[in-house]
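Enquirer: Provided below are the primary sequence and the corresponding predicted coordinates.
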Amino acid sequence: MKLSTTTLPLPVTYRRKMTLKLLTSLVGLCLFGAANAWLPHENSHRMEGRDGSNFFNNSANSVQGRWLPTNGNPIRGVNLGSLFVLEPWMASNSWSEMGCDGQNSEFDCVSHLGQDAANSAFKDHWSSWVTQDDFKQMQSYGLNAVRIPLGYWLDEDIVYSDSEHFPQGAMSYLESIVGWASDAGFYIVLDLHGAPGAQVASNADTGQYASTPGFYVDYQYERALKFLEFLVEKVHKTDTFRNVGMIEIVNEPLQNTGDDTTSMRTSYYKDAWDRVHSKEDEIGVHGDAQVHLAVMNNDWGSGNPTESMNSWNVAFDDHRYLKWDSRVSVDHDSYISASCNDQSQGDSPGIVGEFSLSPPDDVQWSGDWDPSSNKDFYKKWFTAQMTSYEQRNLGWFFWSWKTELGDYRWSYQDAVSDGVIPSDLGTIDRGSVCS
């Protein structure tokens, strides 16, 4: 998960996460051209593909191509955080048991343990962090989508074996995960969470705790493009990937409009669109059967993502965290009001790819915010966020499905267990919170 922000009616000041105590811190499922949304939704428009085909058929319970049959319902999903890009702040017990205690990132842990020992430790983690039973549980809660953070090192052919140290063998586990999700009827977003060279500095969610972001150069862009092509071939040639409809081309890049992000927008973003769809054309996949790309929206702070990119079938990912919004007064009423009146100022239509129930670090364990004694507030705040994200966007992905924090504010699974999020989302009375 990460470093994220909040989008409200006014311009937003973004802040990035640090470590657990500092932290204690899909995407878009929209197919758009201009202002049209791909996803089945009562207020969405229908859109034609490049070949003139309609993305939707007339069947009551299905849609064509790569679309999840949501029957007109909004996207309601979770991130599978710390599965394939392990973030120590949210999985400290597992991190320690793997022998990674004291290491900042996957890169550091593999360097510390050695390749063979690290491979064994990470395989144990991949096989247990999310299982088929988790998907059954998600399905029983009425969820219909997952966003899966990935590191570029899953394609082991593009890793510099003499200088880059990452766990090996994850692809077979990813195939199991997407297979279980597909069997459950979930829509799947694959998210390039850890880019070559690291898209931000000093953050475990890139897979490497780099002192400076090294992503913003042509040779690193090229490796990322090869990774996207690698994913696209998996999507179209492997049955377990059949419900993957979206690939996010980079998660949470630098929040500036300087030379780095200019080259990202004018070079990498443009080439990502061209290379992905050219690869699909090459293998005979056309129209609505093609995957769709997601980018962080304009509100993220990296400039206009479609400045040079073909905007056909581009999804806009918006991450909302009041935790880091200094404009909102830190009190219950202000949080409810801000979330009820939350309106994206960025590209539309979009989806909220990440959000949580965590308040600022300096108050999160105080009397007014302690999770054990303020469940009624957190219930209302979840309702306020869910209501806004479904009314003004196509839906949402909570960060995350599970953690080891013992804090339901970051864990959907724990929030349901603790009675903060209902197991049946249809029982939520939206009008009682946001009138």
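Expert: It's in. Numbering: from 1, shown residues only.
Enquirer: only C-alpha atoms from now on, for both contacts and neighbour counts.
Expert: Noted.
Enquirer: and for stretch 206-221, what's in contact with it?
Expert: Identification of contacts with stretch 206-221 by CA atoms under 8 Å, 6 or more residues apart in numbering yields 85-86, 104-108, 151, 193-203, 260-261, 263-264, 268.
Enquirer: mind checking the end-to-end distance for it?
Expert: One end of stretch 206-221 to the other measures 15 Å (CA to CA, to the nearest Å).
Enquirer: distance between the longest helix seen in the chain and the chain's centre?
Expert: Assignment by DSSP state H gives helix 218-237 as the longest helix of the chain. When distances are taken as CA atoms, centre = their mean, to the nearest Å, helix 218-237 is centred 18 Å away from the chain's centroid.
Enquirer: sort out which residues of that helix are buried, please.
Expert: 220-236 (16 or more other CA atoms under 10 Å).
Enquirer: just the ones of the contacts of stretch 206-221 in strands?
Expert: Gly151, His193, Gly194 (DSSP state E).
Enquirer: dump those to JSON lines, plus neighbour count and distance to Tyr321.
Expert: As requested, these are arranged in JSON lines below (neighbours: other CA atoms under 10 Å; distance: CA to CA, whole Å):
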{"residue": "Gly151", "neighbour count": "23", "distance to Tyr321": "23"}
{"residue": "His193", "neighbour count": "26", "distance to Tyr321": "18"}
{"residue": "Gly194", "neighbour count": "27", "distance to Tyr321": "20"}
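Enquirer: number of residues surrounding Ala35?
Expert: Per other CA atoms under 10 Å, the neighbour tally for Ala35 reads 16.
Enquirer: from Cys340, how far out is Ala384?
Expert: 5 Å.
Enquirer: any residues in contact with both of these two?
Expert: In contact with both Ala384 and Cys340: Val433, Cys434, using CA under 8 Å, 6+ apart.
Enquirer: have a look at the two and say which one is more surrounded.
Expert: Ala384 (25 against 22).
Enquirer: put this beside the first:
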Amino acid sequence: MTFQGFVHADRGRLVDGTGDALSWQGIGLGNWLLAEGYMWLLWGGPQSARGIEAMIESLVGPDRAAEFWAGFRDVFVTEADLAAIATAGFDHVRLPINSRILVDDHGTRLESGWALIDRLVEWCRRHQLWIVLDLHGAPGGQTGTEIDDSPNGRPELFTEPRYRDLTVRLWTMIAEQYADEPVIAGYDLLNEPLPGDYQHQFADELVALYRDLTAAIRTVDRNHLIIYEGSNWATNVNSFTEVWDPNSMIAFHKYWSPPDRPSIADFLAARERLGLPLYLGESGENTLEWLQTTFQLAADHGIGWNFWPWKKLDTETSPCSVVPPDGWAAITGWAAGKAPQPDPDTAWATLTKLLDRMRYERCDQRTEVINAVLRRVPLRLPATGFHFRNGASTAAPVPLPSFRSDDSITVRSAAGEPDFSYRRGKVAPELTVLLDAGDWVEYEVNLAEPIRVAVTVDLADDDRPELSLDGLPLEPDGNSWRATESAPAGRHRLRLTARRDGTRLTTLNVSGDHRPD
């Protein structure tokens, strides 16, 4: 990658400053500049940043609360986090911003917040990562829910002129500050605006605001990519009927839905209609099987993406898991109204320990999450996670109506219609691919370094299919198949071909070794 010139849109593609096409794969720095309750395990407690701030102040008083938040900004995202993100293979980060970090209610700059972004820019420059600036919490709130830190739980950005004016002013300030900074890749104007009925009630107001924000940014910055999210949690792109700026991109978010082509048909149609790049600006919070298939879906359709999020407390679904200290459960229990309030000194001791646990070096690393997202070995592949372009061939397919219905392959669900929602500990839907003799499926696997690939296949019956990597046969070895030579680092195509009718495929486990060829 290069910081020569600026990331921009070019004839429906996203390209870097030299004109080379980009296949973005990034990760979101959620919780750092806008706290979200679920990331702190505050189930039944405060969910908005304001509510969490009030909780901390109630526990330890205003002086210690201020000290806690200053410490939090210094440890939750550090240069070590950015180095790890770059080493893992990501090329950009998306930075969710609370407007209250950068300006007060009168629009006065808060220099401490700008300094945090400037520091992140320098870290990303050193580690070769672009940054997408995302206004996650606009003045007044853009969603009417607690995720945007709105003061009154309503989308007052669209009803109160003072908040609208402040949002235009804030984006002008951001664009003016970073107009000549190539590490900044783009401006994501509003995160998940207007969910539910609000998407219809304020549809015209959203379009008008996007137009005004675009005009204001372009008065001070002609360089940077502008990113527009649809309404209803960034899933409704019907408002995008024309191109407001040629250097722009349409973003959508995807959660708890089938990871298949029909689920993104509206977004693909918008890309075709507008001739603009498409960006999966948020997706995650699900099983490893869902992650593998969803990000394969994006890659196969030329959609840059950003995984959500990098780090949170005690998680199975983020790469970086903060281990809560003893005493944190007492605080969350009190916050949920189920336990007495800890005394200030005890609470402060717990909060101090929590800050130490938030450092990257103290976190548990969930490498299996990164491997699923990047299809990187070692990897557990669901049978239904095959390529979305030329990924299967079957003579007599009977597709599953509710999942991958447009793929020519037979899929069966063990428990009726598959459920792609998520809760902690949930097992992925049990899906089986049925193949007859000569039918095949093909998967992407990525190697971080040269290795000899080995594959173990979970089959419903005692079948013995043929496996190949990039067209070269893998040798059977008991219940596994192994390559006879090392494959180079990079992307490869793993094919499984059935040798008999009725082959039932559930999972492929891909590993590797460094034994001499």
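Expert: Arrived safely, thanks for sending. Note that the structure is a prediction, hence the values are computed from the model and not measured.
Enquirer: tm score of chain vs chain?
Expert: Comparison of the two superposed chains (TM-score structural alignment, normalised by the length of the first structure) gives a TM-score of 0.65, and 322 aligned residues with a CA RMSD of 3.4 Å.
Enquirer: out of the ones in strands among the contacts of stretch 206-221 of the first structure, who's nearest Phe355 of the first structure?
Expert: His193 (15.8 Å; CA to CA).
Enquirer: any idea what that closest one aligns with in the second structure?
Expert: In the second structure, His193 of the first structure lines up with His136, judged by TM-score structural alignment.
Enquirer: and that match, what is it in contact with?
Expert: Contacts of His136 of the second structure by CA under 8 Å, 6+ apart are Leu34, Pro96, Ile97, Asn98, Ser99, Asp148, Leu190, Asn191.
Enquirer: highest neighbour count among those?
Expert: Going by other CA under 10 Å, Asp148 tops those with 33 neighbours.
Enquirer: ok, it to Pro382 of the second structure distance?
Expert: 35 Å.
Enquirer: what does Leu496 of the second structure give?
Expert: 13 Å.
Enquirer: next: Arg64 of the second structure.
Expert: 48 Å.
Enquirer: who has more neighbours, those two?
Expert: Taking other CA under 10 Å, Arg64 of the second structure and Pro382 do not tie; Pro382 has more neighbours (24 against 16).
Enquirer: dump the residue contacts of the more buried one.
Expert: With the criterion set at CA under 8 Å, 6+ apart, Pro382 of the second structure makes contact with Glu289, Thr293, Thr506, Thr507, Leu508.
Enquirer: what does the second one align to in the first structure?
Expert: Aligned counterpart of Thr293 of the second structure in the first structure: Ala384 (TM-score structural alignment).
Enquirer: in three-state terms, label that match for me.
Expert: helix (DSSP: H, G, I helix; E, B strand; the rest coil).
Enquirer: from Leu357 of the first structure, how far off is it?
Expert: Distance, Ala384 of the first structure to Leu357 of the first structure, by CA to CA: 11 Å.
Enquirer: repeat that for Asn256 of the first structure.
Expert: Relative to Leu357 of the first structure, Asn256 of the first structure is positioned 26 Å away (CA to CA).
Enquirer: likewise Asn144 of the first structure?
Expert: Taking CA to CA, one finds Asn144 of the first structure at 20 Å from Leu357 of the first structure.
Enquirer: who has more neighbours, the two?
Expert: Legend: neighbour count by other CA under 10 Å for Asn144 of the first structure and Leu357, higher for Asn144 (25 against 22).
Enquirer: residue in the second structure paired with that one?
Expert: In the second structure, Asn144 of the first structure lands on Asp91 (TM-score structural alignment).
Enquirer: so who does its match touch?
Expert: Contacts of Asp91 of the second structure by CA under 8 Å, 6+ apart are Trp24, Gln25, Gly26, Gln128, Leu129, Trp130.
Enquirer: report the contact partners of the counterpart of the third one in the first structure.
Expert: In the first structure, the residue paired with Gly26 of the second structure according to TM-score structural alignment is Gly77. Taking CA under 8 Å, 6+ apart as the criterion, Gly77 of the first structure is in contact with Leu143, Asn144, Ala145, Val146, Arg147, Trp396, Phe397, Phe398.
Enquirer: output the residues you listed as JSON lines; include the columns secondary structure and distance to Ala35 of the first structure.
Expert: Supplementary listing: those in JSON lines, determined by DSSP: H, G, I helix; E, B strand; the rest coil; distance: CA to CA, whole Å:
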{"residue": "Leu143", "secondary structure": "coil", "distance to Ala35 of the first structure": "26"}
{"residue": "Asn144", "secondary structure": "coil", "distance to Ala35 of the first structure": "24"}
{"residue": "Ala145", "secondary structure": "strand", "distance to Ala35 of the first structure": "22"}
{"residue": "Val146", "secondary structure": "strand", "distance to Ala35 of the first structure": "24"}
{"residue": "Arg147", "secondary structure": "strand", "distance to Ala35 of the first structure": "23"}
{"residue": "Trp396", "secondary structure": "strand", "distance to Ala35 of the first structure": "19"}
{"residue": "Phe397", "secondary structure": "strand", "distance to Ala35 of the first structure": "21"}
{"residue": "Phe398", "secondary structure": "strand", "distance to Ala35 of the first structure": "25"}
